[in-house]
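**Student:** Structure for the following, please:
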Amino acid sequence: MSKSVFISILEKDEAKGKGLFQTVSRYGLGVNGHFWSDNLEKMEWAGPIAELDRPETGVWLIKGGRASFENPDIRFGLGLLAAAVQARRGLGFPILCICDDGELATAALPTTLRGAEVVEESKLGVKLAAKANMPIKKIDAEYRFDLYALPSLGLWIEVGPAPGHEWNGALLGVCGGEISAHGVGSAGQLPERCVLNYPMKGLKMELGGREFVGWAVKNALGEKDSYFVKVGGTPDALIFGAFPDGDDVELFSLQLR
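**Tutor:** Model (predicted):
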């Protein structure tokens, strides 16, 4: 199976796109891509999920100017798209970034993009060929995280314990944005009906000087069970994990913007 590269160009520039597609093609790789849309209301960031999930897609390449990488709405969409791709392809799926006009510090990007590699465009072809044809590195996650961007139902976040682990209840909180619904069901699909044990709303927590508002349940979750939360707005960050046991609080956090 010949491998291909999916390209997200953060500014609409036909010449830039044509040149980049030609560079990739010269190295014997298939190429597909799009110009980025930061229309968060329509959740257009989710459009490439199916293409990035194709087994022949070996690399996701993001190219843009520094101002675009620093734009909060673009960052929000890129971070969520990366989360969706990693849920389907694994945390080791290769993501490469080209910054056209300056240095790009991946440590300042949304959490799901901090494993991306910044490359110089002059060295891009060899790097892409190597990355695309290598097996995806397996990285074990400490939790399960996925999302569903449904224009008719909104954005739903799915969290649950990693294989071999259990959670005695679950909690998810947002900093910015809001939560409007939650449920528990089988992993991988939004539940149509569910029974919630001791559902809780409006839990206030503080982490790193920021306030989070969370919802929670006491349902026991195994590796095939998930907690689903409907999130509105554009949260700056999420925290989630097993429901705290007394003063023993261990939650995971994701920076989204």
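
**Student:** hey, let's count contacts and neighbours off CA atoms from now on
**Tutor:** Noted.

**Student:** and the closest residue to Pro72 other than its chain neighbours, what does it touch?
**Tutor:** Spatial nearest neighbour of Pro72, chain neighbours left out: Arg257 (5.5 Å); criterion: C-alpha to C-alpha, 6 or more residues apart in numbering. With contact set as C-alpha atoms under 8 Å, 6 or more residues apart in numbering, Arg257 has these partners: Pro72, Asp73, Arg75, Phe76, Gly79, Leu109, Pro110, Pro235, Asp236, Ala237.

**Student:** ditto for Leu171
**Tutor:** Gly214, Trp215, Ala216, Val217, Phe240, Gly241, Ala242, Phe243.

**Student:** Look up how far Ile239 lies from the second one.
**Tutor:** With distances defined as C-alpha to C-alpha, to the nearest Å, the gap from Trp215 to Ile239 amounts to 11 Å.

**Student:** how about the strands of the stretch 1-150 of the chain, start to end?
**Tutor:** Ranges of strands within the stretch 1-150 of the chain are 4-9, 30-35, 57-64, 95-99, 117-118, 143-150, based on DSSP state E, counting those that start in this stretch.

**Student:** hmm, back to that, now for Trp215 and Ile239: what residues contact both?
**Tutor:** In contact with both Trp215 and Ile239: Leu172, Gly173, using C-alpha under 8 Å, 6+ apart.

**Student:** what about Lys137, neighbour count?
**Tutor:** 11 (other C-alpha atoms under 10 Å).

**Student:** The structure of the following sequence is requested for comparison with the preceding one:
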Amino acid sequence: MQKKIWLSAIGCSKESVQAVMAKLQGYGLAVDGHFFEDDLEKMAWTAPRQQLLDSDVALWLVLGSAASLTLPSVRYGLAMLALMVQAERGSDFPLIILQTEGGAVPSESLPTPFADARILRLADESYAAKVVAAVHTVSSEMRRSPYRLDVYGIANIGQWFEVGPRDSDWQGVIFGVDTGEITLHAVGRAGQLPEKSVLNYPQQGLEVTLGACRFTAWAVQNSLDPSSSYYLKVEGTPEKIMFCPYSSEEETEAYIITLQ
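**Tutor:** Reported below is the predicted structural model:
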């Protein structure tokens, strides 16, 4: 069966995108894609979610310049889209950045959901062969974190984050943002925004400091298992989020996700 990839083009001309697609098709790949829309107000980053969740798509290819990949709004949109995809397909779903121009973008400078992304240069004549190799070396087992993290961007409902345990139980959860504002929270079934919710000992406006990072957090003490989640509506575009199981102990493992 022909391998398929999805291409997200950022600030590229139609001609340059067509040239990349033609070259990859010449290597036996089926290629489809879209022009990435940098519009956070409309939550345009959600647009290709279903296409990227298609089981026939074996790799996500992001095409853009160094300048476009350093724009905070673009990085945030790509990170949010990546979280949506990785929630379903695992954090090791193959992701390649094909850089069109500019100095090399350091991989360590990318948002957390792009931590495993491979960076190739369009000027490298062998890039297509490397994409083909990546498609054919996909692991049969998805790498899973000890937590679940998903995001939603729904018109008239807003931007929501979902967190919960993957294989254990949490006796509550704390979730914070470094910028932006949490405005609502709820607990409900995993994978579905709840219509109503009962919260145990809800807290708001907690100040959490982790290293050099400071977060404003909300929390609940509802028991969560792999079938239930904590949901939070967030206004704005935080650079970082943090979350951890609620604990009466002074120390608990906390997770920080960079989104820009």
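
**Student:** Filter the contacts of Leu171 of the first structure down to the ones in helices?
**Tutor:** Among the contacts of Leu171 of the first structure, none falls in helices (DSSP state H).

**Student:** quick one: which of those residues sit in strands?
**Tutor:** Gly214, Trp215, Ala216, Val217, Phe240, Gly241, Ala242 (DSSP state E).

**Student:** what residues are up against the residue nearest in space to the middle of the first structure?
**Tutor:** The residue lying closest to the centre of the first structure (C-alpha atoms, centre = their mean) is Ala83, at 1.7 Å. Applying C-alpha under 8 Å, 6+ apart, we find Ala83 of the first structure in contact with Thr112, Phe145, Asp146, Leu147.

**Student:** How many neighbouring residues does the third one have?
**Tutor:** It stands for Asp146 of the first structure. 20.

**Student:** Need the counterpart of it in the second structure.
**Tutor:** For Asp146 of the first structure, the aligned residue in the second structure is Asp150 (criterion: TM-score structural alignment).

**Student:** Might one say that that match is in contact with Glu162?
**Tutor:** Yes: if you go by C-alpha atoms under 8 Å, Asp150 of the second structure and Glu162 touch, sitting 5.0 Å apart.

**Student:** returning to that earlier point: nearest to Gly183 of the first structure, of the strands of the stretch 1-150 of the first structure?
**Tutor:** The closest of the strands of the stretch 1-150 of the first structure to Gly183 of the first structure is strand 143-150. By C-alpha to C-alpha, the value is 13.6 Å.

**Student:** Mind listing what's buried along the closest one?
**Tutor:** Neighbour-count burial for strand 143-150 of the first structure flags Tyr143, Arg144, Phe145, Asp146, Leu147, Tyr148, Ala149 (criterion: 16 or more other C-alpha atoms under 10 Å).

**Student:** with the second structure superposed, average distance for it?
**Tutor:** Comparison of strand 143-150 of the first structure with the second structure after fitting gives an average deviation of 0.7 Å (mean C-alpha distance after the TM-score superposition for the first structure).

**Student:** Tell me the gap between that strand and the middle of its chain.
**Tutor:** The chain centroid and the centroid of strand 143-150 of the first structure are separated by 8 Å under C-alpha atoms, centre = their mean, to the nearest Å.

**Student:** which pair in the contacts of Ala83 of the first structure spans the largest distance?
**Tutor:** So, these by C-alpha to C-alpha: farthest apart are Thr112 and Leu147, at 12.9 Å.

**Student:** okay, and the common contacts of those two?
**Tutor:** Joint contacts of Thr112 of the first structure and Leu147 (C-alpha under 8 Å, 6+ apart) are Leu80, Ala83.

**Student:** All the helices of the first structure, in order from the start?
**Tutor:** Assigned by DSSP H, the helices in the first structure fall at 14-26, 49-52, 66-69, 72-89, 124-133.

**Student:** Of these, flag the one that's most buried.
**Tutor:** With neighbours taken as mean count of other C-alpha atoms under 10 Å, the helices of the first structure reach their highest mean count in helix 72-89, at a mean of 21.

**Student:** Now do Ser109 of the second structure against Cys213 of the second structure, distance only.
**Tutor:** Relative to Cys213 of the second structure, and taking C-alpha to C-alpha, Ser109 of the second structure is found at 16 Å.

**Student:** again, but for Lys42 of the second structure
**Tutor:** For Lys42 of the second structure, the distance to Cys213 of the second structure - C-alpha to C-alpha - is 28 Å.

**Student:** If you count neighbours, what's buried in stretch 224-244 of the second structure?
**Tutor:** 224-226, 228-234, 237-244.

**Student:** so where is that stretch in the first structure?
**Tutor:** The alignment places stretch 224-244 of the second structure over residues 221-241 of the first structure (TM-score structural alignment).

**Student:** mind checking the end-to-end distance for that stretch?
**Tutor:** Taking C-alpha to C-alpha, stretch 221-241 of the first structure runs 11 Å from one end to the other.

**Student:** And for stretch 193-201 of the second structure?
**Tutor:** One end of stretch 193-201 of the second structure sits 20 Å from the other (C-alpha to C-alpha).

**Student:** same question, stretch 135-142 of the second structure
**Tutor:** Start-to-end, stretch 135-142 of the second structure (C-alpha to C-alpha) is 15 Å.

**Student:** Could you report the neighbour count for the alignment partner in the first structure of Phe215 of the second structure?
**Tutor:** Using TM-score structural alignment as the criterion, Phe215 of the second structure maps onto Phe212 of the first structure. Counted by other C-alpha under 10 Å, the residues lying close to Phe212 of the first structure total 23.

**Student:** same deal with Ser55 of the second structure?
**Tutor:** 10.

**Student:** quick one: what's aligned to it in the first structure?
**Tutor:** Match for Ser55 of the second structure (TM-score structural alignment): Pro55.

**Student:** so what's Pro244 of the first structure closest to, chain neighbours aside?
**Tutor:** Nearest non-adjacent residue to Pro244 of the first structure (C-alpha to C-alpha, 6+ apart): Glu250, at 7.0 Å.

**Student:** Fine by me, we can end here.
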